[in-house]
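Participant: only geometry, no sequence info:
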């Protein structure tokens, strides 16, 4: 199960990131079959320890893109502790929905708020305070809130009423009514901002359902929220409400550090209309410099970025979602490639013969290499590195803004981890034409680039020519261009020149060609897969959407404790016990055969299942054994296969004889039903019991062999915010490997066959039943009474039960001299029979005299 789960989770994680909306385009019906060619993953999954890769920041992507709708946001806020409110990362614009009290820390930002942000509930502090526990909030942040906001608000009668209604409402609105209130103020979303001082946790799972409809969860990703304040680099843009509150809180000490803002703001107000407004005579940028978040003397990168975007401390950072059209295009190409590799052996051979590209790509746009500047940085969060000793941009680009990496005093090159699959996709999406001109932008590895690009172009032209892709490619390209995503580098043309900001808008070559589109799509594919992000930096001067650095996938070991084995162990143990018990009973019967010198009713051995098993094992355990067989026959078989390159699922088809043997186990259910119905069917039982068992066995085997159970995969991600801007829980799909319909079918088959066979017996053998010999005795089990051969063992109302049949009937016998001692395990009663008296009543010339004298005589109660 470890390998199967690792394979499934790896595949499912990728398709979830590419978007649920893409799936109907990829398959012929809304449900996926795991054994289809599109479900394939490179590599083997046969190790005892397996890892599941997932997008490390997928929780943040869900928060920013799918869970920003009002119902999810309000429910998430109500699940959030009041103490965590200031750590919800957003820059507030207003105190209340009616926009009476403004909160932006600069006039320019307040103008931006009014112009474009009022539809976002996250810029109103009222949206949060209305939906959290106000007592919790005030216990943690009450003094700071009073100083920073409440004092100014409550200076008017309207403000006092607002505080009363917001913090101490008479009743809490339902979520539906709360949504209506927000919409009445034209609020449509709740968009928090991008940050890297905390990880937004995600617990994401899928389920596997058995035939009983019981679902067992398996982790796709398991991360709890965590702070990383010491590793963040983004507080220079804006440091969050928590730090605002910390700065304006009254009665602060005189200490000042990056984690403790300076004393000069203590007791001030965050409301712009207040005479004590904190930023009336200073700016947040100056405060950041004073407490060390920004250096007192800005680096050249910081100066240049400030000039282009605007002052630090007032910069909004918004997560830009990857366009669905781009995700769709990548998903469809991946699917098409998997189909080709899964059905064409030559294509698979040629694909894996393509030169490994992982260490041969360090591109830079021609517009930059023509300038031939020396890159000294690639992130606005970090200062530049020294010019001396650095290579030109032709050697490759340096690290982009990173969510994870910290600033360093030396150059680090931007990471790009292309695979053959990425390169094939890039060739298709970029409409690649002139290989030489394209690889000229990969100066350091130009020859190697030419080799593998030519190989990929040859592969694509041979196996992946499909005109249907043209519309998808055009839609994806247009969608990317509309986001205005840029790559940036900071560089100098000489040591004496100032640092300049170099910008390249992806897929929009300034020379009118598409030479760099091939390399751009490599970065963009990683964006579609969640391995990169795009962040829009919105300042007082302008806005710029910047592509971020590669973030390595999260690798988590498969948790073996999630595999549900307890019930299967119990059932397997029960099956083993029953098997051993029946072997023991059979051995006991053989001993009595020898003890009786063969004087037994051989035909009674055929009733071992219907009499011996029920007497010695019991109906509950036999029911469990029959149920185990039905479980197996009602469950789909999926086997993980590896062809040396890729792993896939294959539907298992057991040999016919295994199916026949499994179907035979269902006849235990037949035996139980026959036994329970015997008070009604009585003497008709022996006339249909065997036919009934054979009929059920045959139909079950045929049904299981020709119409086996199939698995069903349903992909539907459902998420909930359990802590706003901090923790998300999702279920992303279900794999049904068992179907209750087959369980019900087999159960109804057992009952229907019983009824049909009984009715047929009633019609066909009515007169014969009336003449059958029967015995009534508390020592004779009902099954033995109606199923054992009695006619030749009855004499003068005495049933001479041979000792083998007696043992099957639950009576253990020991003969000492002329006395037969017996223990009935059904009644837990011991009794003895004097055989000398019985022997004298049996004529010597009786055909069964010898057998009677070795049998247990039981007198009929009739």
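Facilitator: Sure, I can see it. Keep in mind it's a predicted model, so treat the numbers as computed, not measured.
Participant: C-alpha only now, for contacts and for neighbours.
Facilitator: Fine.
Participant: And the lengthiest strand in the chain, what does it pack against?
Facilitator: Longest strand of the chain, by residue count under DSSP state E: strand 712-723. For strand 712-723, the elements it packs on are helix 70-78, strand 727-736, judged by 3 or more C-alpha pairs under 8 Å, 6 or more residues apart in numbering; DSSP states H and E.
Participant: contacts for that strand?
Facilitator: 16, 20, 30-34, 67, 72-73, 75-77, 79-81, 727-737 (C-alpha atoms under 8 Å, 6 or more residues apart in numbering).
Participant: are any of these buried, and which?
Facilitator: Among the contacts of strand 712-723, those classed as buried by 16 or more other C-alpha atoms under 10 Å are 16, 32-34, 67, 72-73, 75-77, 79-80, 727-737.
Participant: all helices for the stretch 101-250 of the chain, in order.
Facilitator: 107-116, 125-129, 134-145, 151-153, 157-167, 175-184, 241-248 (DSSP state H, counting those that start in this stretch).
Participant: Dump those helices to TSV, plus distance to residue 390 and mean neighbour count.
Facilitator: As requested, the helices of the stretch 101-250 of the chain are exported to TSV (distance: least, C-alpha to C-alpha, whole Å; neighbours: other C-alpha atoms under 10 Å):
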stretch	distance to residue 390	mean neighbour count
helix 107-116	38	15
helix 125-129	47	21
helix 134-145	48	18
helix 151-153	54	21
helix 157-167	57	15
helix 175-184	54	15
helix 241-248	38	22
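Participant: among these, which is nearest residue 194?
Facilitator: helix 241-248 (14.1 Å; C-alpha to C-alpha).
Participant: Output the contacting helices and strands for the closest one.
Facilitator: Using 3+ C-alpha pairs under 8 Å, 6+ apart, helix 241-248 sits against helix 134-145.
Participant: what helices or strands is the helix it packs on leaning on?
Facilitator: Judged by 3+ C-alpha pairs under 8 Å, 6+ apart, helix 134-145 is in contact with helix 241-248.
Participant: Recalculate using a threshold of 6 Å.
Facilitator: Using 3 or more C-alpha pairs under 6 Å, 6 or more residues apart in numbering; DSSP states H and E as the contact criterion, no helix or strand is in contact with helix 134-145.
Participant: ok and it relative to helix 157-167, angle-wise?
Facilitator: 140 degrees (axes from the mean of the first three to the mean of the last three C-alpha atoms, to 10 degrees).
Participant: try this one side by side with the last:
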């Protein structure tokens, strides 16, 4: 108390000093006692403020450290980047689109496993070039087609339309290239709206038609002719050419009233189909972002790559041919193209050729009159493929080392019955019509095959497809695998084959054989469905001086057939989008062909 009292007295004396007075030594000594007293309330506020600033700054820094992985992207997704997370999401969605998976799924389950290196800065999304074709070439619903036809001008529609079987919905005016093909149309095609020219003409803008470069050839080869043939033609012209669009529902009802139930286009490879797929990511803040998972643009391919021109040269070229020869595309016209002594094959391709050309014409039918239809992936195969992969991923996680050590050589293989010492082969693609004789078997049809090179037929022994084939054929013993490798050409390839299959057999027997037994009923159903499709490889060949067509079903009635092992590998590739199946339907025969693998993008 005395100390504070002294402080009070000193303070009073200091404040009472007159201006100019000097503070004595005693005053200073007494005033020094002030610095030894406890801190004031004001000082504590200062210290607290400093501590607050330090803690706030520290907390802010820690907060930024914690949230920086999330704030590095627009989705608030920790460590999300384009080469790993985004690429994985895209790959996963693209994979799931090949399976019957619907609804929600767990990103962290084994069913969401993708075997791929995502740590590289150059990792790209895996896309299948066949994805757009799988959508556009399957049978389409009529109510989806009408708006598409109306959104595209006549010129673009003309470029991708299939060869018409009829002009009108009543099938009064037939238009197939040949009499045999018209029979095929009448027997198989009546429900397909794509094969009626009226389908297109009713759904293009009238002003577009009247100003089109195609109007003159349309009039000279079709319109004027049908008006001259009958009253039905006059009536058809009146209601079709100068028309007003009906509402989509009414237009579809009209098509259905004439027996049309679907729209399916045919394959052409002059104009590459494009596809863009996106997924929506919703962040924790409710913000939506879009990620492109598949993007292949539409493009005009070089004319030299247009191999499907040997199947059909395009309706615009037919119009030009009719105009050039002063003939009609209507089969019943007095000046019809064929009636006037013309031949479509000869007009487009000429009379020259070789053994391959002659074999195609005499076994499949004339060139430029071949329908090519996509064979859709059977749902049972899709389901089996997805179930198999799910079980594979679940099991492989237990012993990934043995699985990842399996080799994947690319081997030249051919059916045992095709091996002949004195044989020469011309190819297995019906659209490569002028193949030279080669001492080796060549690949099947491929969308990107421009017929410029005659390659050897090879297959990649990818580990997943090999394990799938072992499951489907139950061929795992050394003797059975030896018979498979005997399909290769040469000792070196045989050795490489055995070095690949024997370790794969050990992995299958140890890890997969027991868990996959539950899928046997599903496999049986799938085998029956595939057998009914008659999916095959073919080859034009000369054996012992005899020109012939070699034919090999991919899946034979014997499940333990050596070639069936290869066939099931191709079925796995078909299921994951690496291969496609097309039906080549000519005037004389039909071939359902498994394609060669599409090149990676």
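Facilitator: Great, that's in hand. None of the values given here were measured: they were computed from a predicted structure.
Participant: so where do the strands sit in the stretch 451-600 of structure 1?
Facilitator: 485-492, 500-505, 534-538, 543-547, 554-557 (DSSP state E, counting those that start in this stretch).
Participant: Go through those and pick out the most buried.
Facilitator: strand 485-492 (a mean of 24; mean count of other C-alpha atoms under 10 Å).
Participant: That one aligns to what range in structure 2?
Facilitator: Strand 485-492 of structure 1 corresponds to residues 535-542 in structure 2, going by TM-score structural alignment.
Participant: Over to stretch 585-593 of structure 1?
Facilitator: Going by TM-score structural alignment, stretch 585-593 of structure 1 lines up with nothing in structure 2.
Participant: Between the helices of the stretch 101-250 of structure 1, which one is closest to residue 614 of structure 1.
Facilitator: Nearest to residue 614 of structure 1, of the helices of the stretch 101-250 of structure 1 and by C-alpha to C-alpha, is helix 175-184 at 58.5 Å.
Participant: Tell me the counterpart of residue 450 of structure 1 in structure 2.
Facilitator: Looks like residue 450 of structure 1 aligns to residue 498 there (TM-score structural alignment).
Participant: gap between the nearest residue to that match once chain neighbours are set aside and residue 326 of structure 2?
Facilitator: Distances taken as C-alpha to C-alpha, 6 or more residues apart in numbering put residue 485 closest to residue 498 of structure 2, at 6.5 Å, once the chain neighbours are dropped. Plainly put, residue 485 of structure 2 is 59 Å away from residue 326 of structure 2 if you go by C-alpha to C-alpha, to the nearest Å.
Participant: How about residue 88 of structure 2?
Facilitator: Computed as C-alpha to C-alpha, the residue 88 of structure 2 to residue 326 of structure 2 distance reads 59 Å.
Participant: again with residue 49 of structure 2
Facilitator: 99 Å.
Participant: ok, those two, which is more surrounded?
Facilitator: Taking other C-alpha atoms under 10 Å, residue 49 of structure 2 and residue 326 do not tie; residue 326 has more neighbours (15 against 12).
Participant: which part of structure 2 lines up with the helix or strand containing residue 650 of structure 1?
Facilitator: Using DSSP states H and E, residue 650 of structure 1 maps to strand 646-651. Under TM-score structural alignment, the alignment places strand 646-651 of structure 1 onto no residue of structure 2.
Participant: what comes up buried for that strand?
Facilitator: 646, 647, 648, 649, 651.
Participant: can you check stretch 670-682 of structure 1 too?
Facilitator: 670, 671, 672, 673, 674, 675, 678, 681, 682.
Participant: Ok, stretch 466-474 of structure 1 next?
Facilitator: Result for stretch 466-474 of structure 1 [16+ other C-alpha under 10 Å]: buried residues 469, 472, 473, 474.
Participant: just to revisit the earlier point, distance to residue 125 of structure 1 for the buried residues of strand 646-651 of structure 1 - can I get that in a markdown table?
Facilitator: Shown next, in a markdown table, are the buried residues of strand 646-651 of structure 1 (distance: C-alpha to C-alpha, whole Å):
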| residue | distance to residue 125 of structure 1 |
| --- | --- |
| 646 | 52 |
| 647 | 51 |
| 648 | 51 |
| 649 | 51 |
| 651 | 55 |
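Participant: and of those, the nearest to residue 367 of structure 1?
Facilitator: Using C-alpha to C-alpha, residue 646 comes nearest to residue 367 of structure 1 of the buried residues of strand 646-651 of structure 1, at 39.8 Å.
Participant: mind listing what that closest one touches?
Facilitator: 41, 42, 43 (C-alpha atoms under 6 Å, 6 or more residues apart in numbering).
Participant: By neighbour count, which of those wins?
Facilitator: Highest count within the contacts of residue 646 of structure 1 by other C-alpha under 10 Å belongs to residue 41, 18 neighbours.
Participant: For the counterpart of that one in structure 2, which non-adjacent residue is closest in space?
Facilitator: Using TM-score structural alignment, the equivalent of residue 41 of structure 1 in structure 2 is residue 114. Closest residue to residue 114 of structure 2 apart from its sequence neighbours, by C-alpha to C-alpha, 6+ apart: residue 92 at 6.8 Å.
Participant: Assign a three-state SS to that neighbour, would you?
Facilitator: Of the three states, residue 92 of structure 2 takes helix under DSSP: H, G, I helix; E, B strand; the rest coil.
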